[in-house]
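A predicted structure for the sequence below; I have some questions about it.
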Amino acid sequence: MSYEETIEWLFSLENMGIKLGLERMREVLTALGNPERSFRCVHIAGTNGKGSVCAMLDSIFRETGLITGLYTSPHLVDFCERIKVQGEMIKREEVAELVKVVRETIERPDFPKGRRLTFFEVTTAVAFLYFRKKGVQMAVLEVGMGGRLDATNVVNPDCTVITRISLEHTHFLGDTLAKIAYEKAGIIKEGVTVITAEEDETALRVIDAIARDRSAPLLVAGRDIDFKLIGKGWEGIEVKLGSLDKTVKVPLIGGFQASNVAMACECAIEALSKVGRIDEIAIVKGLSKVQWPGRIEVASWSPRVIFDVSHTPDGAKVVADELKELHKGGWVLVIGVLNDKDLEGICKTFGSLATKAVATSPRTKRAYPADTVARELLNYCDEVTIESDVGAAIERALMIREPEQAVLVTGSLYVVGEAKEWLEKQRQK
């Protein structure tokens, strides 16, 4: 199959929907020779910040000289973003080659019938095969959904991290923070240190109970892990880390990233101690070089345009609060939201930031129509217009903004992905 045919087949598996469970994954990995056993790893779950923590850890591990793999999801623009080795995306021809291996395996007569894999399961198997092929020594694995029954939860990590938790995917994970915490804490392994920044007492009690049951040391940022935000601005943040007794500069915008930095540092120390590579200079250097697109990302300085993938009310609140501090001239909002998200909560939070808004809808059947988003925004913004195309919505926002106003493009990873495609086309003109 060509790469295009491969991607078409992969995305056709989305029609199966989400099927949580580990049995199918274990069967296919056994048939593939258990590639997940060929590398060490750390495993990251949570709702807000897990991608940032993954990016920090990947950068740190590379600075120590380890061959690193990074598996995250979903992607912004290109499927290949999901799977990286040494900071480089998997090549398209390698995607086609490894998907073929997995597809041929699951279509063999001796493979258990009725065990059709989902899109995420096949993609995870491809990542593991690629990491084995490339000789990865330390992989950073981001949970797709939940944790307990997620396809990535077949590994034996050196450390696990659970970032802050919010209500999300409630049809699958439960409708309370306690239920969602139970699913996230499913990645905790016997005797393996777990690190979290969770502040909700109910959720933290659930995590603590599971950690105790599995004799897993639990470290909580701000309680067991000492850190302090020293400074923040458009250039990034500065954090004092008690574990290193050093102050680090991290080029990610937002004071809320400080706890993510603390967790990444502690996780790195724990994992590196098991391979005899604790290197404080490498940790500081890795944090200073981290990049993670789509998280308060400055797409343009003049006019000021920000891309952010926040898609929960809690995530929206920390971003909105940060942007109010960073830019006092007011905001114009470009927003699209998926139909399994809290439309009212997201619009209410971001609507408090902006006086003008442009409602849009990314190119996915999972998105709310732009007019539905617009009706919700009218409860919070003075002026709301509709542009179904994301690129056209950004152009409209740039037209209607006042000279001192900045533009925020947000609400969904899909929206930011299409915004980045639009931006690249503008740069090529």
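Received the coordinates, thanks. Numbers count the residues shown, from 1 in each chain.

alpha carbons only for contacts and neighbour counts from here, please
OK.

So which residues of the stretch 251-400 of the chain form strands?
Taking DSSP state E, counting those that start in this stretch to define them, one finds strands in the stretch 251-400 of the chain at 297-300, 305-307, 331-335, 354-359, 383-386.

just those strands: most buried one?
Mean neighbour count (mean count of other Cα atoms under 10 Å) peaks for strand 331-335 among the strands of the stretch 251-400 of the chain, with a mean of 29.

Include distance to residue 414 when you put the strands of the stretch 251-400 of the chain into JSON lines, please.
JSON lines is the format used below for the strands of the stretch 251-400 of the chain (distance: least, Cα to Cα, whole Å):
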{"stretch": "strand 297-300", "distance to residue 414": "15"}
{"stretch": "strand 305-307", "distance to residue 414": "11"}
{"stretch": "strand 331-335", "distance to residue 414": "11"}
{"stretch": "strand 354-359", "distance to residue 414": "14"}
{"stretch": "strand 383-386", "distance to residue 414": "17"}
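
distance of residue 204 from residue 328?
Going from residue 204 to residue 328 by Cα to Cα, to the nearest Å gives 36 Å.

which of those two has more neighbours?
Neighbour count, other Cα atoms under 10 Å: between residue 204 and residue 328, residue 204 has more, with 22 against 11.

can you list the residues that contact the helix or strand where residue 120 lies?
Using DSSP states H and E, the element containing residue 120 is helix 119-133. For helix 119-133, contacts defined as Cα atoms under 8 Å, 6 or more residues apart in numbering pick out 10-14, 25, 28-29, 35-36, 38-39, 69, 71, 83, 85, 95, 98-99, 102, 139, 144, 151-152.

quick one: buried residues of it?
Of the residues in helix 119-133, 119-132 count as buried by neighbour count, 16 or more other Cα atoms under 10 Å.

gap between the closest residue to residue 54 other than its chain neighbours and residue 47?
Closest residue to residue 54 apart from its sequence neighbours, by Cα to Cα, 6 or more residues apart in numbering: residue 140 at 6.1 Å. Separation of residue 140 from residue 47 (Cα to Cα): 16 Å.

Mark which of the contacts of helix 119-133 are buried, thanks.
For the contacts of helix 119-133, a burial check counting by 16+ other Cα under 10 Å picks out 10, 13, 25, 28-29, 35-36, 38-39, 69, 71, 83, 85, 95, 98-99, 102, 139, 144, 151-152.

one more structure, for comparison:
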Amino acid sequence: MRITSYKRAVEYLESLIPNKNTGKRLYKLERVAHLLELMGNPHESFKSIHIGGTAGKGSITYITAGILKKAGYKAGLHISPHINRVNERIQVNGKEISDKDLTELVEWAKPKIEKTGRETDGLPTYFEAVVAIAFEHFRRKKVDVAAIEVGLGGKLDATNVITPLVSVITNIHFDHRNILGWTVGAIARNKAGIIKEGVPVVTGATQKDALEVIKKKAKKEKAPLTIMGRDVQTKLKKLGPEGLLLNVKTKKETYLNLKTPLLGEYQAVNIATAITALEKSKLKVSKETIRKALREVRIPGRIEAFNIKTLHGNKTIILDGAHNPKKMESFVQTIKKLFPKKKFTFIFAIKKGKNQTGTMRKIAPITRKIYFSQFLSTTDFGKKKSKSARSLSLKMKKVSKVERRIVRSPEEALDLAIKEFKGDDIIIVTGSFYLVGEVRARIFESLLKKKVK
């Protein structure tokens, strides 16, 4: 069947999502390398910066690509997962791949994907196919340099076919433990798999076990290592509703009074990491370019705020994809500094298998009322259900006495949160990027176009 529409293109890609019968296909670097060879190795047509780790890798990817664009490079960006549409994963100079281009690329790649399936241990996965298509898109658009976010882990991730100008490994926390390992050291060994021979490495890892693993791997590969906090200093001077003001001091330069609209306190270190990586890449990027780019950077789903006028008052809706206790702790710290001594309306849903109680404990002290909702989303690994809203509500009851309400859909939860509290209010949507995606779609499709009745 030919791929003649965007809908068919998306359906074909989703048909590659592994299931219980094809789980062995999940992690095999040779398979994506074979597919790329059939495509003519498009990843060799552009330079790259490779960004892995646990916390902050998506933000650093966006920040890096934004600075590269402002510096005059044709800048590619690959991120995952997407929030609303797969197009978000593949961008050039801040513009998502068009439906037309994606459709044409899937049609072009389909016979190569299927030939790879015949000549290797199975069809490429959804993630592998999207990565390969992203690289071909970058080649066709004549991208100069791309910021490439690791999908999962590092060593066997499909993006690890590239030889970048610099590799970045952010701080490391427990996540995907059933796949990456049950200790910080084991997870670090997987993520350190992106370190290549002679390629500079920048890391924000702080845990002793993780840092030792990264140091050992960098030494083995003779890869010059820069450690944030030891070799690069970051000073957050101001955090407010308008964004951050910070200083960054590397071994090469001092950057004073950098301003950005990004709201997360943790974004200060992410910005410093991106700047350091660009220095180590030896690409030509001026201090003034960095300053200008940071004023314009926007990152979907990371303390992303929308101010909306409704018939029930002015509502500030804050979206953040924090989905584990550590990320939620960082998010709450920022919110408390932005809005001291205030409690909030929350809309919350979280995937099965996540640390639900631990994550909810972090938000309980700043919660006035919480709407528990649920979702069913298609991910790189198949259909993913959230924990039931009822189950989450019962767990929260054991944690806190805050007012709770169970709502079937995220869209309905948002409408109720807007209507039930009269006057100006701040509504926080968090617990999962999939929840954020559904609410974000509602905001763009309806709330920004008309007042809520």
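Arrived safely, thanks for sending. Please read all numbers here as calculations on a predicted model, not as lab measurements.

After superposing, what score do the chains get?
Once superposed, the chains reach a TM-score of 0.95 (TM-score structural alignment, normalised by the length of structure 1), with 426 aligned residues with a Cα RMSD of 1.7 Å.

sorry, back to before: let's see which of the contacts of helix 119-133 of structure 1 end up in strands.
Counting by DSSP state E, those place 69, 71, 83, 85, 139 in strands.

Now do the contacts for the residue nearest to the spatial centre of structure 1.
When Cα atoms, centre = their mean is applied to structure 1, the residue found nearest the centroid is residue 51 (3.2 Å). By Cα under 8 Å, 6+ apart, residue 51 of structure 1 lies in contact with 72, 142, 292.

hmm, try it at 10 Å
Shown in contact with residue 51 of structure 1 (Cα atoms under 10 Å, 6 or more residues apart in numbering): 44-45, 57, 71-74, 141-143, 163, 260, 292-293, 295.

ok, of those, which come out buried?
Buried residues within the contacts of residue 51 of structure 1, counting neighbours by 16+ other Cα under 10 Å: 44-45, 57, 71-73, 141-143, 163, 260, 293, 295.

ok, so of those, who is nearest residue 185 of structure 1?
For those, the minimum distance to residue 185 of structure 1 (Cα to Cα) is 8.1 Å, reached by residue 45.

which one in structure 2 is aligned with the closest one?
Matched by TM-score structural alignment, residue 45 of structure 1 corresponds to residue 52 in structure 2.

cool, and residue 182 of structure 1?
Residue pairing (TM-score structural alignment): residue 182 of structure 1 is matched to residue 189 of structure 2.

Now do its match against residue 215 of structure 2, distance only.
Using Cα to Cα, residue 189 of structure 2 is found at 11 Å from residue 215 of structure 2.

These two - which one has more neighbours?
Neighbours per residue (other Cα under 10 Å) separate residue 189 of structure 2 from residue 215, with residue 189 holding more: 22 against 19.

Now do the SS call for the closest residue to the more buried one other than its chain neighbours.
The shortest distance from residue 189 of structure 2 to any non-neighbouring residue, by Cα to Cα, 6+ apart, is to residue 213 (6.2 Å). Following DSSP: H, G, I helix; E, B strand; the rest coil, the label given to residue 213 of structure 2 is helix.

Which residue of structure 1 sits opposite residue 213 of structure 2 in the alignment?
Residue 213 of structure 2 maps onto residue 206 in structure 1, by TM-score structural alignment.

does its match really touch residue 165, like I thought?
No: the pair residue 206 of structure 1 / residue 165 is not scored as a contact, 11.9 Å apart, by Cα atoms under 10 Å.

Of these two, which one has the most company?
residue 165 (26 against 20).

Spit out the contact partners of whichever residue in structure 2 pairs up with that one.
Matched by TM-score structural alignment, residue 165 of structure 1 corresponds to residue 172 in structure 2. By Cα under 10 Å, 6+ apart, the contact list for residue 172 of structure 2 reads 52-56, 184-185, 187-188, 191, 203-207, 210-211.

could you redo the last one with a cut-off of 8 Å?
53, 54, 55, 184, 187, 188, 205, 206, 207, 210.

measure residue 139 of structure 1 to residue 127 of structure 1 for me?
From residue 139 of structure 1 across to residue 127 of structure 1, the span is 10 Å (Cα to Cα).

Now list whatever residues contact both of the two.
Shared contacts of residue 139 of structure 1 and residue 127 (Cα under 8 Å, 6+ apart): residue 71.

Which of the buried ones among the contacts of residue 51 of structure 1 fall within helices?
When DSSP state H is applied, those are split such that 57, 260 fall in helices.

hey, where'd the helices end up in the stretch 301-429 of structure 1?
Ranges of helices in the stretch 301-429 of structure 1, per DSSP state H, counting those that start in this stretch, are 313-326, 343-351, 370-377, 390-400, 413-428.

could you dump these to TSV with distance to residue 20 of structure 1 and mean neighbour count?
Shown next, in TSV, are the helices of the stretch 301-429 of structure 1 (distance: least, Cα to Cα, whole Å; neighbours: other Cα atoms under 10 Å):
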stretch	distance to residue 20 of structure 1	mean neighbour count
helix 313-326	25	19
helix 343-351	25	22
helix 370-377	30	20
helix 390-400	32	20
helix 413-428	22	18
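
okay, those in CSV with distance to residue 240 of structure 1 next?
Output for the helices of the stretch 301-429 of structure 1, formatted as CSV (distance: least, Cα to Cα, whole Å):
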stretch, distance to residue 240 of structure 1
helix 313-326, 20
helix 343-351, 30
helix 370-377, 39
helix 390-400, 37
helix 413-428, 31
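
Out of the ones you listed, which gets nearest to residue 63 of structure 1?
Of all the helices of the stretch 301-429 of structure 1, helix 413-428 sits nearest to residue 63 of structure 1, with 28.2 Å by Cα to Cα.

Could you list every helix and strand in contact with the closest one?
Other helices and strands packing on helix 413-428 of structure 1, by 3 or more Cα pairs under 8 Å, 6 or more residues apart in numbering; DSSP states H and E, are helix 390-400, strand 406-410.

Go ahead and confirm residue 249 of structure 2 touches residue 232.
Yes: contact between residue 249 of structure 2 and residue 232 holds when scored by Cα atoms under 8 Å: they sit 5.7 Å apart.

State the distance from the counterpart of residue 449 of structure 2 in structure 1 to residue 420 of structure 1.
In structure 1, the residue paired with residue 449 of structure 2 according to TM-score structural alignment is residue 428. To residue 420 of structure 1, residue 428 of structure 1 is 12 Å away according to Cα to Cα.

same thing with residue 11 of structure 1?
Going from residue 11 of structure 1 to residue 420 of structure 1 by Cα to Cα gives 21 Å.

With residue 16 of structure 1 instead?
Distance, residue 16 of structure 1 to residue 420 of structure 1, by Cα to Cα: 29 Å.

what does residue 31 of structure 1 give?
Taking Cα to Cα as the measure, residue 31 of structure 1 falls 39 Å from residue 420 of structure 1.
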